[in-house]
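**Q** pasting the structure only:
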């Protein structure tokens, strides 16, 4: 049982017929919230709470239902169905004091840290540790975590100074493609050596211009 190891728990459930039935029990009581989406923009979300006692006999839990319209049904056979236009989510919890907005925001922090782990696993090679020795792997993970912090700051500064030629949240592979990888050669001229780029990206041309201006 989760409750044996924590005072409060928050578990998000998938969209199942059971949760649809909770939604259909009442069409009133939805509260309009404005929450930040995964892309960073603000999104309007409707939320409400219901009590459920079907999970464990003799115990009741709070189910925070929330939904938003992402336009998926437009132009389909479901476009006229008011309920089908929504995507539904639910969070099962034993927290009866926090508001729906606080619970949704708190749970969504989990998604943020999962994106960090995804970046570390794929961009900084945490998925393939270099050694069979735990101490050596610990050093590797600490150093690459520091490198990620430096990289995040660097990309953010490059994005801001270049006029958003690259996203401030660009992953390492995209940054290498737009900023690092470029065929080039030095060409001698009367005024000196000139770096000639072939197929340079807008970001690379901006950076070279900064070098010459400097």
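**A** Arrived safely, thanks for sending. Predicted model only: the values in this text are computed from it and were never measured.
**Q** switch to C-alpha atoms for all contacts and neighbour counts from now on
**A** Will do.
**Q** now the helix or strand that contains residue 35, how far from the chain's geometric center?
**A** Assigned by DSSP states H and E, residue 35 belongs to strand 31-36. Here the centre of strand 31-36 is set off from its chain's centre by 18 Å, with C-alpha atoms, centre = their mean, to the nearest Å.
**Q** next: stretch 180-199.
**A** 38 Å.
**Q** against the centre of the chain, work out the most remote residue.
**A** residue 190 (51.2 Å; C-alpha atoms, centre = their mean).
**Q** residue 139 versus residue 24, what's the distance?
**A** 53 Å (C-alpha to C-alpha, to the nearest Å).
**Q** same deal with residue 44?
**A** 43 Å.
**Q** more neighbours: these two, which one.
**A** Under the criterion of other C-alpha atoms under 10 Å, the comparison of residue 44 against residue 139 puts residue 44 first, with 15 against 11.
**Q** list the contacts of the helix or strand containing that one.
**A** If you go by DSSP H and E, residue 44 is part of strand 42-52. Contacts to strand 42-52, defined as C-alpha atoms under 8 Å, 6 or more residues apart in numbering, come from residues 22, 29-37, 60-68, 100-101.
**Q** if we use 7 Å, what do you get?
**A** 29-37, 60-68, 100 (C-alpha atoms under 7 Å, 6 or more residues apart in numbering).
**Q** let's bring in a second model and compare:
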């Protein structure tokens, strides 16, 4: 990596590159005392930055971490957190802005992955380009509507978050047995769930 960072530094170009986890980076990050809480894409992180010598130049490491899923502590960092690193030569940008800027690349790839697998972009239904173009646009609009719906129900349905994929949403919400009855001139929805917030919402005026 040092050849790449040296080249861009000599060219006077700003860069943001994912730095692989190493014992030195994890130990150095674990010793930092100025970690700050930060919310990025609905996820909670702690962020910090520090100088790091790589190749001929001293660059800046943007470090961010969150609790790992296993809860197992690392011997390198002495905590149970997952560490991620970005190396950059931009000394002015904030840690959060640097992470969000770098994540735009991954966000674009993630959008195509969701469209292909959740909204059927990988299976065109027609034989003509103009018809398939309309289909792609409609499914993109469906994705936008879905994001609004899942953000709304994330506070009501257990197990659903604002970043839940369509399959999880269907499993948690759509595949719920329901029975409709009439009582006092109004429709009553009975659900096979103990989620009272969802029952109250569906039966509200």
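**A** Cool, the structure landed. In this text, all values refer to a predicted model and were calculated from it rather than measured experimentally.
**Q** hmm, back to that, dump the residue contacts of the residue farthest from the centre of the first structure.
**A** So residue 190 of the first structure contacts nothing (C-alpha under 7 Å, 6+ apart).
**Q** kindly report the same for residue 89 of the second structure.
**A** Counted by C-alpha under 7 Å, 6+ apart, residue 89 of the second structure has contacts 14-15, 59-60.
**Q** for residue 199 of the second structure, see how far away the one residue sitting closest to the centre of the second structure is.
**A** Centroid-nearest residue in the second structure, with C-alpha atoms, centre = their mean: residue 41, separated by 5.2 Å. Going from residue 41 of the second structure to residue 199 of the second structure by C-alpha to C-alpha gives 29 Å.
**Q** what do you get for residue 107 of the second structure?
**A** 34 Å.
**Q** the more surrounded of these two?
**A** Each of residue 107 of the second structure and residue 199 has its neighbours counted (other C-alpha under 10 Å); residue 199 has more, 18 against 13.
**Q** skipping adjacent residues, who's closest to that one in space?
**A** residue 191 (6.8 Å; C-alpha to C-alpha, 6 or more residues apart in numbering).
**Q** need the contact list for the one you found.
**A** Contacts of residue 191 of the second structure (C-alpha under 7 Å, 6+ apart): 176-179, 199.
**Q** got CSV for those residues, with secondary structure and distance to residue 75 of the second structure too?
**A** Listed next are those as CSV, based on DSSP: H, G, I helix; E, B strand; the rest coil; distance: C-alpha to C-alpha, whole Å:
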residue, secondary structure, distance to residue 75 of the second structure
176, coil, 44
177, coil, 48
178, strand, 50
179, strand, 54
199, helix, 47
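**Q** weed out the non-buried ones from those.
**A** By neighbour count, with 16 or more other C-alpha atoms under 10 Å, the contacts of residue 191 of the second structure hold residue 199 as buried.
**Q** about what we covered before: which among the contacts of strand 42-52 of the first structure end up buried?
**A** Judged by 16+ other C-alpha under 10 Å, buried ones among the contacts of strand 42-52 of the first structure: 33, 35, 61-68, 100.
**Q** what number of residues lie near the nearest residue to residue 86 of the first structure once chain neighbours are set aside?
**A** What sits nearest to residue 86 of the first structure in space, not counting adjacent residues and going by C-alpha to C-alpha, 6+ apart, is residue 69, at 4.6 Å. Number of residues near residue 69 of the first structure (other C-alpha under 10 Å) recorded here: 17.
**Q** after superposition, how close is the helix or strand where residue 152 of the second structure lies to the first structure?
**A** Using DSSP H and E, residue 152 of the second structure maps to helix 129-153. Helix 129-153 of the second structure differs from its equivalent in the first structure by a mean of 2.4 Å after superposition (mean C-alpha distance after the TM-score superposition for the first structure).
**Q** and the next helix or strand after that helix, which residues are buried?
**A** Per DSSP H and E, the first helix or strand lying C-terminal to helix 129-153 of the second structure is helix 166-169. Buried residues in helix 166-169 of the second structure, counted by 16+ other C-alpha under 10 Å: 166, 169.
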